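Participant: My questions are about this predicted structure, shown below with the sequence.
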Amino acid sequence: MATILLVEDDEMNRDMLRRRLVKHDFSVITAEDGVKAIAAAQAQAPDLILLDMSLPLKDGWQTAGELKADAQTAAIPIIALTAHAMDGDRQRALAAGCDDYDTKPVDFKRLLVKIQAHLDAGA
């Protein structure tokens, strides 16, 4: 069973995504800000991180950069989840350290395909 760290500050979005991921046999750890996300990633070494880019305390852009700069967490794939869907946002997320990018509202089937692709690549 793969473990996913879901980083989302909106409680309703976090709960909905967590429940849907659990239904698909993932173990899910949650964090509501970038500071807690980094601590959770270091402590629990998830297989993949779903990272909202608009977070309190430390935004997703900074969080992704710090996770990729840390040898302990650098290999964990990060999928950016963001309502930022303007030209250049995908490139900005990838430049920040994310391995993939998906927009909100979340298309869960599309997201599952991306999650599985990254988990398979790391297997």
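Facilitator: It's in.

Participant: C-alpha only now, for contacts and for neighbours.
Facilitator: Will do.

Participant: hey, where'd the strands end up in this structure?
Facilitator: Under the criterion DSSP state E, the chain contains strands at 3-7, 27-31, 48-52, 78-82, 100-103.

Participant: Tell me the buried residues in the biggest helix by length in the chain?
Facilitator: Looking across the chain with DSSP state H, the single longest helix is helix 108-122. Of the residues in helix 108-122, 111, 114-115, 118-119 count as buried by neighbour count, 16 or more other Cα atoms under 10 Å.

Participant: quick one: contacts of it?
Facilitator: For helix 108-122, the external contacting residues (Cα atoms under 8 Å, 6 or more residues apart in numbering) are 2, 47-48, 77, 79, 100, 102.

Participant: can you list these in TSV and add distance to Ile38 and neighbour count?
Facilitator: What follows is those, written out as TSV (distance: Cα to Cα, whole Å; neighbours: other Cα atoms under 10 Å):
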residue	distance to Ile38	neighbour count
Ala2	18	12
Asp47	14	22
Leu48	13	23
Pro77	13	25
Ile79	15	26
Asp100	18	18
Asp102	20	22
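
Participant: another one to put next to it:
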Amino acid sequence: MKNILVVESHQKFCYLLSQFLRNNNFHVIEARNFFIGSYLAKEQYPDLIICSLEIVEEIGYQTLQKIQDSSITTKVPLILLTNKPDVSSSLNQIHQLGADILLKKTVGFSRLLEVIKLQLNKDEGFYF
């Protein structure tokens, strides 16, 4: 069973996403803020991290970069979710952070599941 760390401050969305992932046979680790999330990332060794872009912007891109550079989390795929209508101004910074995917929160959970599976299978050499 793969471990997914969900870092999301919006309680209802976090609950819905976490339940969906559990229903699809993932072990979910939840964090309501980035600092708890970074601690859990180092303690729980997630296979993938899903994080709200708004949380990243609150703490600053440099803080995320420091955590991404950690030897423990540097190879962990990162999916950022946002509810912003326009993210073009953030794309350069997001790319520099090594984020693998940026999706709008309005993307369906079934599409998100496809992206998660693709990211998890990337290191194993399986693509679908």
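Facilitator: That came in fine, so what should we check first? Quantities reported herein were computed from a predicted structural model and do not represent experimental measurements.

Participant: what's the closest of the strands of structure 1 to Thr63 of structure 1?
Facilitator: Each of the strands of structure 1 was checked against Thr63 of structure 1 via Cα to Cα, and the shortest separation belongs to strand 48-52, namely 8.6 Å.

Participant: can you tell me how far Asp102 of structure 1 sits from Ile115 of structure 1?
Facilitator: In this structure, Asp102 of structure 1 and Ile115 of structure 1 are 11 Å apart, going by Cα to Cα, to the nearest Å.

Participant: Mutual contacts of the two, please.
Facilitator: Residues touching both Asp102 of structure 1 and Ile115 (Cα under 8 Å, 6+ apart): Ile79.

Participant: check contacts around the residue most central in space within structure 2.
Facilitator: When structure 2 is reduced to its mean C-alpha position, the nearest residue by Cα atoms, centre = their mean turns out to be Ile50, at 1.5 Å. By Cα under 8 Å, 6+ apart, the contact list for Ile50 of structure 2 reads 4-7, 78-81.

Participant: which among the residues you listed end up buried?
Facilitator: Using 16+ other Cα under 10 Å as the burial test, the contacts of Ile50 of structure 2 include 4-7, 78-81 as buried.

Participant: Cross-check the contact I'm expecting between Tyr45 of structure 2 and Ser70.
Facilitator: No - the pair formed by Tyr45 of structure 2 and Ser70 falls short of the contact definition of Cα atoms under 8 Å, at 11.9 Å.

Participant: so what's in contact with these two at the same time?
Facilitator: With contacts taken as Cα under 8 Å, 6+ apart, Tyr45 of structure 2 and Ser70 have no neighbour in common.

Participant: Who has more neighbours out of these two?
Facilitator: A side-by-side neighbour count of Tyr45 of structure 2 and Ser70, using other Cα atoms under 10 Å, places Tyr45 first with 15 against 11.

Participant: how close does Ala64 of structure 1 sit to Lys109 of structure 1?
Facilitator: Relative to Lys109 of structure 1, Ala64 of structure 1 is positioned 24 Å away (criterion: Cα to Cα).

Participant: Could you dump the buried ones among the contacts of Ile50 of structure 2 into TSV with distance to Leu16 of structure 2 added?
Facilitator: Formatted as TSV, these follow (distance: Cα to Cα, whole Å):
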residue	distance to Leu16 of structure 2
Ile4	14
Leu5	14
Val6	11
Val7	13
Leu78	19
Ile79	17
Leu80	16
Leu81	14
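
Participant: correct me, but Leu53 of structure 2 touches Leu81?
Facilitator: Yes - using Cα under 8 Å as the test, Leu53 of structure 2 is close enough to Leu81 to be in contact (5.7 Å).

Participant: Tell me how many other residues surround whichever residue in structure 2 pairs up with Pro46 of structure 1.
Facilitator: Structural correspondence for Pro46 of structure 1 with respect to structure 2 (TM-score structural alignment): Pro46. Per other Cα under 10 Å, the neighbour tally for Pro46 of structure 2 reads 21.

Participant: All set, thanks.
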